[in-house]
Structure formats: C-alpha cells, structure tokens
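Q: Here you go, sequence then predicted model.
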Amino acid sequence: LWDDFYDVSPGTQFLAQFLIALVAIFFDIIVERLTLPVLDRLIIFPIWITYPLTIFWIMGMINTVNWLDGLDGLAAGVVAIASILFAIHAYRLEQFTVALFPLALAAACLGFLPFNFHPARVFMGGGSMLLGYAVASLSILAPAKVATALLVLGIPIVDVAWLVIQRWRQRGNPAQSGRDHLHYRLFDLGLGQRQTVGLYYTFCAAFGLMALLIADRFFKLIALTVLGALTLSLLWWLSRGEQKPK
C-alpha cells in the first residue's frame, strides 16, 4: 500500500523484500536441501548456503510476480494456477494441513480475478509483491514444490533473468520497470490482452501438470530445460526483431 501511494524507490523496495525474507528465515521457512536428478542424491546445504539461497529465492519470486503484473489478470491467474497445483501436490503427499494454505491463496486470487481480468475494474498494485512472497514461502513448505514452482513460473522466471542480464549489458537499471517484458512484447506483436494472458495460463498450467504427472526427477529436469530453452529462444528472437533497422 505504501508503494501504491508514495511510489517507493527500487532500492527501498529491495530493502523491504530483504527484511521480509529474513522474517521467513526466522520462522524456519528455508531452502535447505536439493535432490540431484541425475545422481538421485540428496544434498543438505550448510547454513551459510541455506540462508543466502532462501533470500535469493524469496526476493526473486517477489519480483517475478511483481513484474508479471503487467496485463490485466496475468499475475492473479498464474498465481492461482500455481497455488492449485501446490495444493494438489501437498494432498498427494498426505500433507492435508499444508494443502489448505495454497488453497486459501488460490481462492483469494480466483475471487479477485473477475474484477482484474480485462477490462480490469480493480488493479492489484503492490499486492503482487505479497503474492510473490506467498508463492515463494509455499513452495518451500513441502518437498518438491520448488520444482513445481520452477515449472509453473518458468516462463516469467526466465523472462526476468533475461531482462536483468540484458539491462546490465546495456548499463541500464535492472530494477526499472519497462515494456521489454515478454508479455508486453507479445501484446505489441498484435496479440490482445486476453490472448496473451490466456497463452500464459495455458503454458503455466501445462508445465505445472507435468511436475505433478512426471514422477521421475530426471524427466522433470528435462521438462524444465525444454521450457527454459523455448522461452530463451523466443526472447532472443524478439530481441533480434527489435534490433533490425526500420
């Protein structure tokens, strides 16, 4: 709310995100283990890796969802899809209490979506950061949910990573908002808002279902690699089109 009223600077936003990530760590919401798909080996991180990795994950998800909120209904719909898949995953692991949290988040997003879908009557504003924080925290609460989050939100995550690298290369401000995000580029190519948002919904849901239906971790890694390669190829193609002389 403070950002919506007073237009908080990116530096202040990042500081607030860092502090809220520390709150998650204080309540033991941490990324402390990773399973290597190829070797099928569980790695438990030491504290000096766990804490920075958790901060990076939470801040990354906050900004991913925040930057995703560029078209009507995009962020709310994608987070609703991710939350439903989180709940299904927790239910399958018989973590029934844990499943209630993503279900509550999905219900909130779905209740908001009719007012936020194009043409929007209500806008999310800084609330997208809260959604990103919720997704980051929920993805840590049960095993393998981080992999699910990576697949569901793979397209916006790769988009954000690409933009940060490109802006650094061009000596721009990585935290600055702009129309160089993938959803804006698709919209500028001639797709309507509903078509662009629907395309995001379809791919996020499809790859999220893969995370649930594919039990083998190696094949999940392949799916994640394919998703990343497709997104990077699209971003590269769009960037080449922008660089051509008119």
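A: Okay, I see it.

Q: use CA for all of it now, contacts and neighbours both
A: OK.

Q: Now do the contacts for Val226.
A: By Cα atoms under 8 Å, 6 or more residues apart in numbering, the contact set of Val226 is empty.

Q: dropping in the other structure now:
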Amino acid sequence: MPSNLYHFLAFIISAAVVLIATPIVRKIGLKSGRVDLPGNRKVHKQPMVRLGGISIFLGTLVALLVIWGSGGFIDAQGNHLAPPEEYAIWGVTIGGLAFFLIGLMDDLFGLSPFSRLFMQAAVASIAWHVGVSIDFLTVPFQGLTSLPDWVSLPVTVLWLVGMANAINWIDGLDGLAAGVSGIAAVIMLVVSLFMEQPAAALIAASLAGGALGFLRYNFNPAKIFMGDGGAYFMGFTLAGVGVIGLVKSVTTAAVFLPYLILAVPILDMSAVIVDRLRTGTSPFVADKRHLHHRLLNLGLSHRLTVLFIYALTLWVGSLALAFSGMPSGLTYAIGATVLLSYTSWWVRQQCR
C-alpha cells in the first residue's frame, strides 16, 4: 500500500471513531452527572459534559493500531521501523495515553496544580528515555548546537509538559482548542511527510482526524467539551510529533518548525504567565487574561473570536511550510497572510 494512503486512512479512521463515539460519551456523561457547571470564568450557560477527550483519544489510538496492524509503520524507504524509531513512536502514543489519564483524573476528581505537574514531568521524562528527546537547539550566534543529556532532559520535559498545558489553557471557547490542534496537526502531517518522517506523520494524521471530527460536536454552540484529558492528550501528542518528526532532522529550519507551528498557544501561555507574575498573581490561578478573553472583551462574538484564532494558527503554520523549503510553501504563506489580513480587517470593523 502506498505510504500516503496509510496517512489518509489514519485520518479517516480516527475521525469516524470520534464521530461515532462522542454522542455515546456525552450520553454516559449526562447520566453520570460528569458535567462542567457554569461559573464566573465560564462562557457556557448550562452544564456541559467535559469527557469528550475520551473519544478523541479512542479515535487516535484505534487509527494507529489499525495502521500498525496492517504494517503501516514504515520509514521513508518503505522499510519497517528499526526498534529505536518504533520506540519513539510508541513513546509518543503511550505518553499521550498517560497525559490523557492525568487529565481524566483531574476532570473526574480534581487534582492540585503541583500533583498534575509532577505526574506530567514524570511521564515526559520516561518519554525522553525512550527517544522522544530534543537533542539539538538553535543558539544565537552559534547556530545548531547538540545538547548533552543533562540539558536535553529538562528541555524536553519543559517542551512536552508546557505544550500540554498550553493547549489546555486555550480551551476556553467552544471549538477553540480542537480547531487549533487540528490545524496544527495537519501542518505537522504535511511537514513531517516533506521531511521524510512518515511514521511521525501517521500520529499527526490520526490526531488531526480526531480533533477535526470532534468539532462536529464541539464548535459553537458546543454539545460537549473535551476536558483536561483531551487537551493534555492533544498538547502532548502535538509536542511529541514535533520532536520525533521535525526536531530529529538536523537542520536549523527543522528545529525551529514545531515552535512556529504551535506559536499561538505558546505565546498565549507565555504572555499570561508573564502578566500574572507582573501583577503578583500565581501563574496557576485561572483568570481572564487569555487572547480569547481579550478578543471577547473587545466586542467580538464567540464564533468570530474562534475563527480569528484559527486564522492566526493557519498563518503561522503557513510560515512553517515556507521555512521548511517545501515547494509552493511561500505561496501558501502569502495566501494565509492575505487571509489573516482580511480577517484582521473584519475584526476591526466588528469592534467599532
């Protein structure tokens, strides 16, 4: 079977599982009373099931297992993966499961911020040990620099844990985290294939199918939320694909690409943390300082706010396509820039 067909099947299988499983998960959540109640920081006005991450995880896992069982875990030359590469693939998959379970426990029972961070750091450390590791960084005036293990470990843990929480932090409006993650996953799929990393691209394809399929029930007005389980799973998986699919390529552009593709949640989380510290507030205390809160305060509607952030995510993703050296990548970047410019103009008109 052609390699690209495996990726198409992974996307379709994951989306199909999510479309079928989400109504079932919602029904179970309503019967069990596992709902997110309205509150001061909440945009929704009625109790909402917040277990949608279960269906996203199931869709991604089922798709990967089907492709793996059919022999689809191959390298760019069509050969079965050698053990180190396969360990890294399963490191991302099983690490995603662990992050999903941490978030699910938080959804069901509530966990303290420090206990969540401790468990996330432990899982990320194990993922680093099996090959999900950042081995190179671009250092100003020095270029691409190889990292010793004692530096690689904390950098990798910070990246994996940070991205999981960044996706969770932007999960404040209907369809926002799912759409941003789906767009980022599609971009990572395309770039990973261009970088001849088809195995990593399979994870991206499965995640993209699950995230975009979930939008059927999560876009405004949402019928179900993904919860911390879904957000942590998607954030860790995106970060893991960035490591094994892009950062492993020893070029300055490749090392830079994951951070560019995920720039929107990274910058949002960074700005909020800096603002909280500047005002003497704990970084772990939730508030309304996120980008989507600020756009809502400017007068944008719920849907326009989400669509504008989608456009931002697509724009930085198109820049990644251009920086990767992909043919027509610059054309995509120009097109996305035009789209973002029009969207920004429309936003200004709505805020007047």
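A: Here it is on my side, so go on. What you are looking at is a predicted structure, and each value in this text was computed from that prediction instead of being measured.

Q: quick one: Arg145 of the first structure and Ile88 touch, right?
A: Actually, residue 145 of the first structure is Lys rather than Arg. No: if you go by Cα atoms under 8 Å, Lys145 of the first structure and Ile88 don't touch, sitting 10.5 Å apart.

Q: Settle it for me: which of the two has more neighbours?
A: Comparing Lys145 of the first structure with Ile88 by neighbour count (other Cα atoms under 10 Å), the higher total belongs to Lys145, at 23 against 18.

Q: Pull out the buried positions in stretch 281-295 of the second structure.
A: 290-293, 295 (16 or more other Cα atoms under 10 Å).

Q: same question, stretch 229-246 of the first structure
A: Residues of stretch 229-246 of the first structure classed as buried by neighbour count (16+ other Cα under 10 Å): 231-232, 235, 238.

Q: got those as a markdown table, with distance to Met129 of the first structure and secondary structure columns?
A: What follows is those, written out as a markdown table (distance: Cα to Cα, whole Å; DSSP: H, G, I helix; E, B strand; the rest coil):
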| residue | distance to Met129 of the first structure | secondary structure |
| --- | --- | --- |
| Thr231 | 23 | helix |
| Leu232 | 25 | helix |
| Leu235 | 24 | helix |
| Leu238 | 27 | helix |
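
Q: helix/strand/coil for the alignment partner in the second structure of Ala175 of the first structure?
A: Aligning on TM-score structural alignment places Ala175 of the first structure opposite Phe284 in the second structure. At Phe284 of the second structure, secondary structure determined by DSSP: H, G, I helix; E, B strand; the rest coil is coil.

Q: Now do Phe284 of the second structure against Trp169 of the second structure, distance only.
A: Applying Cα to Cα, to the nearest Å, the value for Phe284 of the second structure to Trp169 of the second structure is 10 Å.

Q: again, but for Ile261 of the second structure
A: 17 Å.

Q: between these two, which one's more packed in?
A: More crowded of Ile261 of the second structure and Trp169, by other Cα under 10 Å: Ile261, with 26 against 20.

Q: And the more buried one? What does it align with in the first structure?
A: Per TM-score structural alignment, Ile261 of the second structure is aligned with Val152.

Q: rewinding a little: and which of the buried residues of stretch 229-246 of the first structure is nearest to Ala82 of the first structure?
A: Thr231 (18.4 Å; Cα to Cα).

Q: count of residues packed around the residue lying closest to that closest one once chain neighbours are set aside?
A: Distances taken as Cα to Cα, 6 or more residues apart in numbering put Ile155 closest to Thr231 of the first structure, at 6.1 Å, once the chain neighbours are dropped. The number of residues packed near Ile155 of the first structure is 23, by other Cα under 10 Å.

Q: now the buried residues of stretch 281-295 of the second structure in CSV, with distance to Ile89 of the second structure and secondary structure?
A: Listed next are these as CSV, based on distance: Cα to Cα, whole Å; three-state DSSP:
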residue, distance to Ile89 of the second structure, secondary structure
His290, 33, coil
Leu291, 33, helix
His292, 33, helix
His293, 36, helix
Leu295, 38, helix
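
Q: quick check, Ser133 of the second structure in a helix?
A: No: assigned with three-state DSSP, Ser133 of the second structure falls outside any helix and is coil.
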